[in-house]
Structures are given as C-alpha cells and as structure tokens.
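this is a predicted model, with the sequence first.
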Amino acid sequence: MRSIALLDGGLGQEIYRRARSVSSPLWSVAVMQEQPEVVKGVHEDFIRAGAKTLTLNTYAATPTRLRKQGLHEQIGAIHQRAFQVLEQAIDATGLSVDIAGCLPPLAASYQGEPARSFDDLKSEYDTLVRLQAGADVLLIETMTNIAEATAACAAAKQLGKPFGVSFRLEVDGALKSGESLAEAVAAVADYSPDAVMLNCCDLEILTAAMPQLVVMYPRVGGYANAFESVEAVAEGGLVDSLQARPDVSPGAYSAQVQQWLQAGACVVGGCCEITPDHIRDLAGAMADQYRLVRFSDLTS
C-alpha cells in the first residue's frame, strides 16, 4: 500500500473565518495575538479530521511583514506562541503528528520576483528557520519566483530536517515571476528537497499541472485553494475581500485530489478555504487505497 503524506488544510483562512472581529494585514497571526483559543480549535479540528502534518500559524510572521506593522520586536514571542498553541492542540487530541515550520513569501503572497539579493533573502529565511528549529519538518509555501524559493531552500537545508518546497502557478502555468515550472523545479533540485509541490493554485490549474510535475521530480504533491480569485490580495488588499468558491465541496475537492494521486503525487492537503470537513472527506476517501502518514515518514 502506497504511503501518502496528508497535510492540514487552509489553516490561516479557517482561523480568520472563525474570528471575523479581527481585520489585519497580519491575518491569522493577529487572531492568535487576541484569540489563541481559536487557533488551537482549528488545529484540533484538522488533526481530528485526519491530517498527519500540521503547519505552525506563522505564515504572516516574517520579519518584513512584522516590521511593517511595528511588531518586529515581538517576532520571537509570536513564533513561541504558535508552537505553544499547536502543541496544546496535539496534546488535546492525543494523536501523533508532525509539526511543520512555515517558510512563506517574505513580503506578501502572489507577488513577482522581489528586488532583493539572494543573500538578503536567505538571511531573512535563516531567521525564520532559527525561530522554527523545533519543528519536525519545514514547508516552503506559495513560492512565486525562483529567487525566494532557492533562498528558502538554502536556509531550510541547513537545519538538517525534512523539508518541502511548493510553488504557486498562474493561469498560464508559469510562476508570477514569468519563470516556468520546469525552471523552478530545476533550480530547487540542487538543494534536494524531500518533495516539490504546488499550492494555493486554483484547483483546475493544479490538476492540469500535476502530470507535468510528476515527471520533473521524484517526490511531488499539491494542495489547492478554493478562492474565486486572489487578485484583490495580489494588488495589496486584505483577505477580507476574498470569496470562497461554492462549487468546491469536500466531495468535489477529494475527486480532484484523487486525480493527483493517480498521476503520482505522494503529498496532499489543502490551502486557503479548504476546511477540516474537506480534509476529513479526503482522509476517508483515501483510507482504503493508501497509508496516510506524516511528511517525515516519507523520508524515514
């Protein structure tokens, strides 16, 4: 029976949805500052739904983003709180899962190539890796350009723990930077990530690209979003303005993921607007065909 690493779903968006009274550029990190019990509840729900790898709630807690909000001096405390809340959720469920550190885009999601040097980018990712060194694995997510992706891989590799890197594709099948998926995979392959994935793409884009990705790298995967459009955020707006697609039900999502698995994917989960209900349906749909494992189990 084939082993499949099952990640959680759209952690940040699920937290934000449950705490509507909070509106902030720091997204779910702002919720954690004011309502940590909401974050703990979302983690618990994803674990109970069947997720085997849970991501820290630190997507928006990069030095660049915190500095912009005047909170850079709190970066250590914010990451510590993210660990505490997730560990509390794990203890409450009594289940064994991976804690995944999160290495996101440094300034904002859905942007092109930043006007920064490799060393400058890597230095910031080094800080994030240091703050999340207690994680079991690292997930580099929503990469839209080779510069950030390779800098994050270089920082992650130094920790010596399993890590994966995930790209977001546009409608034309390329990265926001204009670089091709093939170029991106070739660039990160030098760092030997344990998996190369696609995430935060439209469901149909990810499904179309998965057969191509499978032939580019030995271990691949994906986790799509269910937004109608991300253009408002790409143009600098808050996630408050985004809408979920009504057609991406748990069953519809599971059906698409089954196509990724049939193509050869071995890491799946969900991104924004993919809820614990989606992950529960997905875990149930896979249970008879695959062994559901933690991300670190794929590399052990």
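Great, that's in hand.

okay, CA-based contacts and neighbour counts for the rest of this
Noted.

show me where this protein has its strands.
For the chain, the strands defined by DSSP state E occupy 2-6, 53-55, 98-103, 137-143, 163-167, 195-199, 220-223, 267-268, 290-293.

can those go into CSV with extra columns for mean neighbour count and distance to residue 35?
Shown next, in CSV, are the strands of the chain (neighbours: other CA atoms under 10 Å; distance: least, CA to CA, whole Å):
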stretch, mean neighbour count, distance to residue 35
strand 2-6, 19, 27
strand 53-55, 25, 18
strand 98-103, 26, 20
strand 137-143, 27, 25
strand 163-167, 26, 29
strand 195-199, 27, 27
strand 220-223, 28, 27
strand 267-268, 28, 29
strand 290-293, 18, 30
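
using CSV, lay out those together with distance to residue 249.
Shown next, in CSV, are these (distance: least, CA to CA, whole Å):
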stretch, distance to residue 249
strand 2-6, 18
strand 53-55, 22
strand 98-103, 26
strand 137-143, 22
strand 163-167, 23
strand 195-199, 18
strand 220-223, 15
strand 267-268, 16
strand 290-293, 21
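
figure out which of those strands is closest to residue 177.
strand 137-143 (9.8 Å; CA to CA).

that closest one versus strand 163-167: what angle between them?
Put simply, strand 137-143 runs at 10 degrees to strand 163-167, going by axes from the mean of the first three to the mean of the last three CA atoms, to 10 degrees.

packing partners of strand 137-143?
strand 98-103, helix 146-159, strand 163-167, strand 195-199 (3 or more CA pairs under 8 Å, 6 or more residues apart in numbering; DSSP states H and E).

just want the angle from it to helix 146-159.
180 degrees.

what does strand 137-143 contact?
Strand 137-143 is contacted by residues 98-105, 109-110, 149, 152-153, 156, 161-168, 198-200, 295-296 when judged by CA atoms under 8 Å, 6 or more residues apart in numbering.

so that strand versus strand 98-103, what angle?
Going by the same axes, to 10 degrees, strand 137-143 makes 40 degrees with strand 98-103.

structure B:
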Amino acid sequence: MKYRNALPQLNGTQMITDGGLETTLIFHEGIDLPLFAAFTALDTDKGVATMDAYMERHARIALAKQRGFLMDTPTWRASARWAAELGVSHDKLRAVHREAVCSLRALRERLEQPETSPFVINGVIGPQDDGYAPARLLTEEQAEAYHSVQIGWFDEFGADMVSAITMTYSEEAIGIARAAKAKAMPLAIAFTVETDGNLPSGETLKDAIARVDAATDAAPAYYMINCAHPDHFVHVLHGAWTTRIRGIRANASRLSHEELDAAETLDDGDPVELGVLYAGLDVLLPNLTVVGGCCGTDHRHIAAICEALGTSDHANRSQNRIEGKKHAS
C-alpha cells in the first residue's frame, strides 16, 4: 500500500524504525563507511546483501509485534555536499535514491500486513554539515534550495514521506519544511540534543519546534528526537508543546556527542534498560507513535523497546494514563 496521504502513525498506529544503521554496518558487519555515508555500502554485493538482511530483520520484528515499520532509506549523507567529498556524481546520487526506494518497495510488497503492520517508505535526509557540531550554518533560504533536490527525488520515486534526521538548528529545519511543503511531501523533523537537553545551537527543543511551526504554518507532520540518550532530554518533556513529538530514536549510549565522535569502540548500552526508559517516555508523550534507535542500537534494542511498551494500542495506553492521573489525584 501507499501511505503518502494517510500516514498510519498520525492515526495512532504504533510504528518502529530500524536502529543505528551506520554503527551496525561499521561495528557489527565490518563494512567501511567513508564519511559515515551508509549509501556507499550499496557499491558492493556484500553491502547490498547486508543492508537487505538488516532491513528484513527489523521488518520481522514489526510483524512479530504487530507494529508498523517506518522503513528508512540509507540516504542520510546522500546529499550534494557529502557526495562531492566522496566523488559521487549527481546522476549516480539520483540513482541511489531511486534504488533505495525501489528496494524498500520490494520489501513492502513481500512482507507487509497492512491491517496490523503497515510499511511506510521514509526518505531520509541529513544535515548539510556535521550532525553534532556544524561549522557552517545555512540560512532558511539556503537550506530550502539545498534540500529540495533530495526531497524532489523522493517525491519522484514514490516515497511516502521524508524525515530530516539530526537537525541541529532551526533555520535548516525551516528550509527543509518549506521544501517539503512545496512538494506536498509529509515531513518529520528530528532534532538532536546535547546532554543538557538543548540543541547544539543552544536553542531549547521547545523553542526550535515553535520557530519551525511559526515560520512554516506548522508544515511538519510531526517532530522527533534522535541521536541522544533519554537521560539527556527526559527532563525537558513537559508542557502542551510536547504533543508535536511523535517519534523517539534515542542512542543506547549515555556518552556526549563529543565523546561519541572520539570513541573507537561501540557503546551499545543495555537494550533492556533502554526499553524501560522508552516506557517512561511513552507516559510523558501522549502522541508517541514512532519508536526506534540511533547510534549504537540494533535489532536487540528495537525488540526490547517493543517488549517494554507492549503490544496494546496507543489509545489503550493513553486511557491508562488518564485513569492513573485520576487515581493519583
């Protein structure tokens, strides 16, 4: 099925994403990723087979847990700036996007169970600069022009939506939202935060979301938090603004971004503990429908998160929260 005009996660369907694709490929599969660009793995038969197996593993978790699967393209670093540094031509980059979407469409056709486990094709875009500490900040207009190329490809090749992952400041997110709006493409904006719960730019998460919504007439379908441990942001999740957050893709590690950048070994944390922390986030975020992982996470963490959240639908959990609050008062 195609879901561009009716994303199931907006209607309460519980969805999973994959884990940390890049860290899994590097540390568990032994695949070199120059500039952390996962799409380069598609240049070899081993890389293609590994990527296919990785996505199917997560798809089967979704099926087993009767959750939808938000299927990411491996294109976080498949934009012009990074392609130039990798020596990848514009035409090849376009072909990467076509093949990525086609691969996920084939997986969906083979395994999807629409009634219990809808599979949504999600075109992933990343920041123009570093995802932790950008050296160059784009204006809103520059960001719109830069990211409109990838968004146009995802529109052309039939992705259901796009997600901007590890956004570090609001201006770039605003430009992306405008580019997606121009294509009528559903968009999720995922901000990353530091250990204090603020964006690398110093903006609060609340302010960043408010700025994007104000500048784009609330164009993003929803927001997510990614590439940070729950301990780094749980303390800021209070207030009506948190209803705009529908997704969490946390790190398994409690290390700061600076420490992660310098690490030579993988800190994959404790999958069971991470699942428990997600259950706590589920109580705080009334519209949480998308859960997955980021750096250091893999299928073990996603399975543990599902186990901790249970297989009951979100409406039932929301009712339990209401009843719990009544009882507490």
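That came through, no problem. The structure displayed is predicted, hence computed values, not measured ones.

got the helices and strands packed on strand 137-143 of structure 1 as JSON lines, with distance to residue 92 of structure 1 columns?
Shown next, in JSON lines, are those (distance: least, CA to CA, whole Å):
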{"stretch": "strand 98-103", "distance to residue 92 of structure 1": "15"}
{"stretch": "helix 146-159", "distance to residue 92 of structure 1": "28"}
{"stretch": "strand 163-167", "distance to residue 92 of structure 1": "26"}
{"stretch": "strand 195-199", "distance to residue 92 of structure 1": "29"}
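
circling back to that earlier point, which among the strands of structure 1 is found nearest to residue 84 of structure 1?
Closest approach to residue 84 of structure 1 among those is made by strand 98-103 (11.2 Å; CA to CA).

show me what that closest one is packed against.
With contacts taken as 3+ CA pairs under 8 Å, 6+ apart, strand 98-103 of structure 1 sits against strand 53-55, helix 118-131, strand 137-143.

so that strand matches what in structure 2?
Following TM-score structural alignment, the partner segment of strand 98-103 of structure 1 in structure 2 covers residues 120-125.

distance from that stretch to the middle of the chain?
9 Å (CA atoms, centre = their mean, to the nearest Å).

and if you look at stretch 306-322 of structure 2?
21 Å.

for stretch 83-98 of structure 1, same thing?
18 Å.

contacts for it next, please.
Applying CA under 8 Å, 6+ apart, the contact partners of stretch 83-98 of structure 1 are 36-37, 39-41, 43-44, 47-48, 51-54, 56, 99, 135-137, 294-296.

go again with 6 Å.
For stretch 83-98 of structure 1, the surrounding residues in contact (CA atoms under 6 Å, 6 or more residues apart in numbering) are 40, 44, 52, 53, 136, 294.

over to stretch 264-283 of structure 1?
Contact with stretch 264-283 of structure 1 is made by 4-10, 13, 45-46, 49-50, 200, 220-226, 250, 254, as judged by CA under 6 Å, 6+ apart.

any idea where the helices of the stretch 201-300 of structure 1 begin and end?
Remark: helices assigned in the stretch 201-300 of structure 1 by DSSP state H, counting those that start in this stretch are 203-214, 231-234, 250-263, 276-286.

closest to residue 63 of structure 1 among the contacts of stretch 83-98 of structure 1?
Nearest member of the contacts of stretch 83-98 of structure 1 to residue 63 of structure 1, counting by CA to CA, is residue 136, at 21.8 Å.

the closest one pairs with which position in structure 2?
Per TM-score structural alignment, residue 136 of structure 1 is aligned with residue 160.

for residue 255 of structure 1, same thing?
Under TM-score structural alignment, residue 255 of structure 1 pairs with residue 276 in structure 2.

just give me the neighbour total for residue 100 of structure 2.
For residue 100 of structure 2, the number of neighbouring residues by other CA atoms under 10 Å comes to 22.

my error: substitute residue 228 of structure 1 in the last question.
So residue 228 of structure 1, with other CA under 10 Å, has 13 neighbours.

translate residue 27 of structure 2 into the numbering of structure 1.
Superposed on structure 1 with TM-score structural alignment, residue 27 of structure 2 falls opposite residue 17.

okay, now its match: neighbour count?
14.

distance of the nearest residue to residue 170 of structure 1 once chain neighbours are set aside from residue 146 of structure 1?
Leaving aside its sequence neighbours, residue 170 of structure 1 sits nearest to residue 176 (CA to CA, 6 or more residues apart in numbering; 6.3 Å). Separation of residue 176 of structure 1 from residue 146 of structure 1 (CA to CA, to the nearest Å) stands at 10 Å.

could you check the angle the longest helix seen in structure 1 makes with helix 118-131?
Under DSSP state H, the helix in structure 1 containing the largest number of residues is helix 75-93. With the same axes, to 10 degrees defining the directions, helix 75-93 of structure 1 sits at 40 degrees from helix 118-131.

mean deviation (superposed) between helix 75-93 of structure 1 and structure 2, please.
Following superposition, helix 75-93 of structure 1 is found to deviate from structure 2 by 2.2 Å on average (mean CA distance after the TM-score superposition for structure 1).

show me what contacts the equivalent of residue 58 of structure 2 over in structure 1?
In structure 1, the residue matched to residue 58 of structure 2 (TM-score structural alignment) is residue 46. Residue 46 of structure 1 makes contacts with 8, 276, as judged by CA under 6 Å, 6+ apart.

give me the nearest residue to the equivalent of residue 248 of structure 2 over in structure 1, chain neighbours excluded.
When structure 1 is aligned by TM-score structural alignment, the residue opposite residue 248 of structure 2 is residue 222. Among residues not flanking residue 222 of structure 1 along the chain, residue 198 sits closest, at 4.6 Å (CA to CA, 6+ apart).

and the gap between the equivalent of the one you found over in structure 2 and residue 276 of structure 2?
Under the alignment defined by TM-score structural alignment, residue 198 of structure 1 corresponds to residue 225 in structure 2. Here the criterion is CA to CA. By it, residue 225 of structure 2 lies 17 Å from residue 276 of structure 2.

next one: residue 127 of structure 2
30 Å.

same check, this time on residue 268 of structure 2
Residue 268 of structure 2 is 15 Å from residue 276 of structure 2, by CA to CA.
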